[in-house]
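Colleague: quick one, structure for this:
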Amino acid sequence: EKFKDDEGLWSLAMSRQMAEWREKNNLLDSYDEGKKKGLEEGTKLGLEKGTKLGLEQGTKLGLEEGNRLGTLNLLSMQIKQKFAIDAKEWLSTLSLSQLYELSNQLLTCNTWEELQYHI
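Modeller: Below is the predicted model:
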């Protein structure tokens, strides 16, 4: 009661209490703001790294597929010239290592059946 009756003391106590509340709210605001900025920066960094990794993997896969298709087309033309057979559909079922082996066998095999047998 005496505390409430002393207006100066009451005013000082209330000022101090308000300052503590403001400080607490500022800390909470700072925390929320920092968390938000951290999430934004993390998202930005994640997107940049993900995009870079995606491009690298996409380029690698594109080169591998381009190499496979180039090898397939070349072998298809060679088989057509040597055996007069369109083998593109059959060639498309083979792996890249099988296509490489086929290119070696193509030099030594004399018939289409012999070539297929060795693969």
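Colleague: every contact and neighbour count from this point should use C-alpha atoms.
Modeller: Will do.
Colleague: what helices or strands is the longest helix anywhere in the chain leaning on?
Modeller: When the chain is parsed with DSSP state H, its longest helix is helix 7-83. Where contact means 3 or more C-alpha pairs under 8 Å, 6 or more residues apart in numbering; DSSP states H and E, helix 7-83 is packed against helix 2-5, helix 88-91, helix 96-108.
Colleague: second input sequence below; structure requested for side-by-side comparison:
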Amino acid sequence: MTSATGFMWALVPEVISNGEYISGKRVAGIINAIMGLFFKIGLALGGIIPGYLLQVMHFKSGALTQSAAAQTGIEWSMIWLPTIMAFLAMFVISRYPLSDAYVDKMNHILKEKHS
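Modeller: Okay, here's the model as predicted:
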């Protein structure tokens, strides 16, 4: 959670600058609002999906022992789904198009434009 959040918010200034570089308009407020909205949606889904999965797998809250299906649900919701989502996130971020050289060039041009 910490690394994903850190990466997410670390990329926002680059995306804002890139938008300004391409369109000439700086829409920092809109981008930050959209990021906040999707962050909250992601947190909500991260709480809802495991709960529903455990319900479908017949998890019994407070039971001393759980059925094999419930144990499988626990395993999927705590190990496999987060692992799959982490690999999916790594795949998506590996396609991030802004290189360090491009960001440096873009920031230099924007700094000259603003001064």
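Colleague: after superposing, what score do the chains get?
Modeller: The TM-score (TM-score structural alignment, normalised by the length of structure 2) is 0.32; 54 aligned residues with a C-alpha RMSD of 3.9 Å.
Colleague: check which residues of the helix or strand hosting residue 35 of structure 2 are buried.
Modeller: Residue 35 of structure 2 is part of helix 28-56 when elements are defined by DSSP states H and E. Buried residues in helix 28-56 of structure 2, counted by 16 or more other C-alpha atoms under 10 Å: 28, 31, 50, 51, 53, 54.
Colleague: adding distance to residue 11 of structure 2, write the residues you listed out as TSV.
Modeller: Formatted as TSV, the buried residues of helix 28-56 of structure 2 follow (distance: C-alpha to C-alpha, whole Å):
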residue	distance to residue 11 of structure 2
28	12
31	11
50	28
51	31
53	32
54	34
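Colleague: still on that earlier bit, tell me the helices and strands packed up against the helix holding residue 35 of structure 2.
Modeller: Packing contacts for helix 28-56 of structure 2, counted by 3+ C-alpha pairs under 8 Å, 6+ apart, involve helix 2-23, helix 68-75.
Colleague: ok, 10 Å please
Modeller: Applying 3 or more C-alpha pairs under 10 Å, 6 or more residues apart in numbering; DSSP states H and E, we find helix 28-56 of structure 2 packed against helix 2-23, helix 68-75, helix 81-94.
Colleague: residue 38 of structure 2 is nearest to which of those helices?
Modeller: helix 2-23 (10.8 Å; C-alpha to C-alpha).
Colleague: re earlier: please identify the deepest-packed of the helices and strands packed on helix 28-56 of structure 2.
Modeller: Highest mean neighbour count among those (mean count of other C-alpha atoms under 10 Å): helix 68-75, with a mean of 16.
Colleague: so residue 103 of structure 2 is in contact with residue 18, correct?
Modeller: Yes - contact between residue 103 of structure 2 and residue 18 holds when scored by C-alpha atoms under 10 Å: they sit 7.8 Å apart.
Colleague: which one of the helices and strands packed on helix 28-56 of structure 2 lies closest to residue 36 of structure 2?
Modeller: That would be helix 2-23 among the helices and strands packed on helix 28-56 of structure 2, by C-alpha to C-alpha, at 9.7 Å.
Colleague: understood, closing this out.
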